[in-house]
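Enquirer: sequence and predicted structure are below.
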Amino acid sequence: MASSKKKRVDEEEMEDDIDDDDVIDDDDDIESDSDDEQEAMDQEIQLDLEARTPDDSDFNGIRTLLQQVFLKAHINVSELADTIISQNYIGSVMKQPYSPEDDDDDDDDDDSDMTVLALTTVVNITERKNLDCVKQMKSMLSTKCNQCAKGQHEKFNKLLNDPDHHVGYLVSERFLNLPPTMAVPMFESLMKEMEKAKQKNMKYDFSHYLMVCKTFEMKAAHNVKQIMYSNSEEELFEEVADVCFKYSVAHERDSCVEKWSSEDGMEPFRNVIIFPADKLSVIVDKIKQEVGNT
C-alpha cells in the first residue's frame, strides 16, 4: 500500500518528466511482483512425518492436543496425558522428525514436545474409572448431556457406567489444517494394536467408543445452521452413533477459536458421540474411500 501511494505522488509531482517507456517498465515490474507473490502462495509445503509410540518426551505435546478439546473444563489433562504415555503399546503420535539443522544454541529440552502434530489412541474409561481425569470427564459430560440432551441422558449414563460393557475414550487429535489422510494409517495401526492386546487378555475389548469432537456452528441463509467438524472425517462417526449431543464452548474459547468466531461468525462446540465398537473398522474404511487413501 505504501509503495502504491508513493507511486501516485511521484506521478503528480513529475508528470511532465515521465515518458511511455517508464510507465511500461513500472507496470511490468508490478505484474512480475504479483506473479512472484502468487507463485509463492501456490507452493505446497512438504512435511516429513513419522508415527511412533508415545514416550515421556511427548508429554507436553500430548497435553496440548488434549487441552484443545477440553479447554477450560475441570479435567486433569496432565494425568490423562500420563495415562496415554503409560500404555504406549496402544496408540501413536505423529511427529516431525528431528533434524540437526534445526538446532539453535538456545534450544531447551522441551522443544521435542512441540513436534507432536497428531495423536490417536484409546483409553479404557471403564477399567480406569478411579482416575481423577476419568471421573472428571464423565461427570462433566454427564452434566452437559443433561443440560443439552435430556432425552439421551439416561442412556448416556448407562453406557458410561455399565461395568460389564467397557467403553473406550477414542482420541483422534491433530493440529488445525493437517489433512484427514493422516487419520487412516493411525486408526488402522490402533485397531491392529488393540487386537494384539486383546489376544493377551488385556482390557481393550470394547462395546462402545466415546469421542469428543471439535466442531463449529455457522449461520447460513434463512437462519439455517451449518455444523463443521475440525477433523472432517469425524462426521462419519456421528452417522452410526447410539448417543450424540453437543454443547457450546464459546465462553471457553482459546485465541484461535476466538479469531474464527469474531471474524467468521463461528461458534465453537463439542460434539459428544458414543458409537458401537464394531462400527470402527467400517467407518475407517469409509474414511479411506472418501480421502482417496487406497
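Expert: Looks like it came in fine.

Enquirer: every contact and neighbour count from this point should use C-alpha atoms.
Expert: Noted.

Enquirer: so what's residue 276 closest to, chain neighbours aside?
Expert: residue 208 (4.4 Å; CA to CA, 6 or more residues apart in numbering).

Enquirer: for residue 148, see how far away the one you found is.
Expert: 21 Å (CA to CA, to the nearest Å).

Enquirer: more neighbours: which of those two?
Expert: residue 208 (23 against 15; other CA atoms under 10 Å).

Enquirer: go ahead and confirm that one touches residue 277.
Expert: Yes: counting by CA atoms under 8 Å, residue 277 is a contact partner of residue 208 at 4.5 Å.

Enquirer: pasting the second one now:
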Amino acid sequence: MGRKRRNDDGSEQGSGSGGEDGYSSSASSGGGGSGSDADSTSSGASEDIVNIDFEYFSPAEIDFHAMKRMLVGSFGDDAEEFDLGELVDLVLAQSAIGSTVKMEDDADPYAFMTAVGLRAHAGKKVVQQITGYLRRKDKGGRLGAVLDGHSALLLNERVVNMPPQIVPPMLRMLGAELQQAAAAGEPFDFEHLVLVCPMFREVPQAESDSDSDSAQRRRPQRPAQPPIDAYAHPEDEIIEEFAQLKFDFGLSRSSRVPAARNAFADAGLAPSRRCLVLRRADIPALAARLEEALAP
C-alpha cells in the first residue's frame, strides 16, 4: 500500500480544499427550492455542493492495472509496440520516487507522475523499445545525445477530466524526491527528462474525402492558415516553455480518420505527439510557473 504524503511540518498534503497541494471540485446538483427564507436558501445551496478531496500516495502494487491503462495515452495507437506491463513494474520498483493521486489508499489512482531512468534500465526490453522508437521518430537526430546520457523518461498521466491543478504538486514532489534520492547515492541524479506529450494536429482533407470535384469548386476559398496544434494536456503548453529540445512526430499505427471532417470542413484533427526534453535542474522553476498559470 502507498504511504500518505506529508508536508515538511507533518501536515497531510492534498487532504483539504484550501491546502497548497489539495484540490477540491464542487458541482451543483440542480436541486433546491426558491423559498424566500434566507436560512433555508443558504442551507439548500450548501447541500447542492459536493467536495471531493484528492490525496497523494506512493505508487503501489494495487495501482498496476490503472497505471497500465493510463500509459496507453502516452503513445496512443503505438502503445502496442511497448511492453507497458514491464514499464509499470519499473515504476512500482522505485519506492523512493513517484506519486499517485487517489481518494483513498486502496482505490485506483486517477493520475500519476514519475521518472524512469533510461541508463539504469538500459537492459530492460521496454526501455530498449521506447528509446529505439524515439530515435526512429527523431528525424533530426538531436535526441541521441540525451538518450545516451543520464536521462529519464518523465511519465505524467491521468484519466480524462482530471484537472491539471494536480500536476504542480506532483512535479514539485518529484523534484524533491529525485534530489533526496541522488543525495543518498541512488541512481536518480538525471540531467534531462524526456516527456512525450499527446497532441492533436490539424491535417488537410484528402481529395478522396471530398464529396465531389464540383463540391470542391463551390466551396469558398479561404486564405491559407498555419495548421493548428493542440495539446491534450493543457499543462504541456507551459512545460514547453522550459524545453531544451523538442520535435513532433506522427503515430505509426494510427489508421483513424481525423475527427471533425465533414462537408463544411477543409481539415480534421489527427492524433500526434511532441517530444520535449527538460533539464532536471529546472523542475522547481517549472513547478512554480505551472502553479501560477493553473491557479483557479
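Expert: Now that the structure is in, tell me what you want to look at. This is a predicted model, so every value here is computed, not measured.

Enquirer: report the TM-score for the pair.
Expert: Aligned and superposed, the two chains score 0.70 in TM-score terms (TM-score structural alignment, normalised by the length of structure 1); 229 aligned residues with a CA RMSD of 2.8 Å.

Enquirer: got the contact list for the residue nearest to residue 276 of structure 1?
Expert: 159, 165-168, 274-278 (CA atoms under 8 Å, 6 or more residues apart in numbering).

Enquirer: which ones among these lie within strands?
Expert: Counting by DSSP state E, the part of the contacts of residue 208 of structure 1 found in strands is 167-168, 274-276.

Enquirer: of those residues, closest to residue 80 of structure 1?
Expert: Nearest to residue 80 of structure 1 among these: residue 168, at 13.2 Å, using CA to CA.

Enquirer: my read: residue 98 of structure 2 touches residue 174, true?
Expert: Yes: Residue 98 of structure 2 is within contact range of residue 174, at 6.0 Å (criterion: CA under 8 Å).

Enquirer: give me the common contacts of these two.
Expert: Common neighbours of residue 98 of structure 2 and residue 174, using CA under 8 Å, 6+ apart, are 113-114.

Enquirer: who's more crowded, the two?
Expert: More crowded of residue 98 of structure 2 and residue 174, by other CA under 10 Å: residue 98, with 25 against 21.

Enquirer: corresponding residue for that one in structure 1?
Expert: Under the alignment (TM-score structural alignment), residue 98 of structure 2 maps onto residue 91 of structure 1.

Enquirer: that match: what's it in contact with?
Expert: Residue 91 of structure 1 neighbours (CA under 8 Å, 6+ apart): 53-54, 119-122, 186, 189-190, 193.

Enquirer: out of these, which sit inside helices?
Expert: 186, 189-190, 193 (DSSP state H).

Enquirer: using a markdown table, please lay out those residues together with distance to residue 128 of structure 1.
Expert: Converted to a markdown table, these look like this (distance: CA to CA, whole Å):
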| residue | distance to residue 128 of structure 1 |
| --- | --- |
| 186 | 23 |
| 189 | 23 |
| 190 | 19 |
| 193 | 19 |
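
Enquirer: most neighbours among these, please name it.
Expert: residue 186 (21 neighbours).

Enquirer: just give me the match in structure 2 for it.
Expert: Per TM-score structural alignment, residue 186 of structure 1 is aligned with residue 170.

Enquirer: I figured that match hits residue 111, correct?
Expert: No: Residue 170 of structure 2 is beyond contact range of residue 111, at 9.6 Å (criterion: CA under 8 Å).

Enquirer: okay, strands next: where are they in the stretch 51-200 of structure 2?
Expert: 52-53, 55-57, 99-102, 111-117, 151-158, 192-204 (DSSP state E, counting those that start in this stretch).

Enquirer: once aligned to structure 1, how far is the first one on average?
Expert: What that stands for is strand 52-53 of structure 2. For strand 52-53 of structure 2, the mean distance to aligned residues of structure 1 following superposition is 3.0 Å (mean CA distance after the TM-score superposition for structure 1).

Enquirer: surely residue 213 of structure 1 meets residue 272?
Expert: Yes: using CA under 8 Å, residue 213 of structure 1 makes contact with residue 272 at a distance of 6.3 Å.

Enquirer: all helices for structure 1, in order.
Expert: 2-13, 20-42, 59-70, 77-86, 132-148, 150-161, 183-199, 235-238, 255-264, 280-291.

Enquirer: could those helices go into JSON lines alongside distance to residue 173 of structure 1?
Expert: JSON lines is the format used below for the helices of structure 1 (distance: least, CA to CA, whole Å):
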{"stretch": "helix 2-13", "distance to residue 173 of structure 1": "42"}
{"stretch": "helix 20-42", "distance to residue 173 of structure 1": "27"}
{"stretch": "helix 59-70", "distance to residue 173 of structure 1": "6"}
{"stretch": "helix 77-86", "distance to residue 173 of structure 1": "13"}
{"stretch": "helix 132-148", "distance to residue 173 of structure 1": "17"}
{"stretch": "helix 150-161", "distance to residue 173 of structure 1": "22"}
{"stretch": "helix 183-199", "distance to residue 173 of structure 1": "9"}
{"stretch": "helix 235-238", "distance to residue 173 of structure 1": "14"}
{"stretch": "helix 255-264", "distance to residue 173 of structure 1": "16"}
{"stretch": "helix 280-291", "distance to residue 173 of structure 1": "15"}
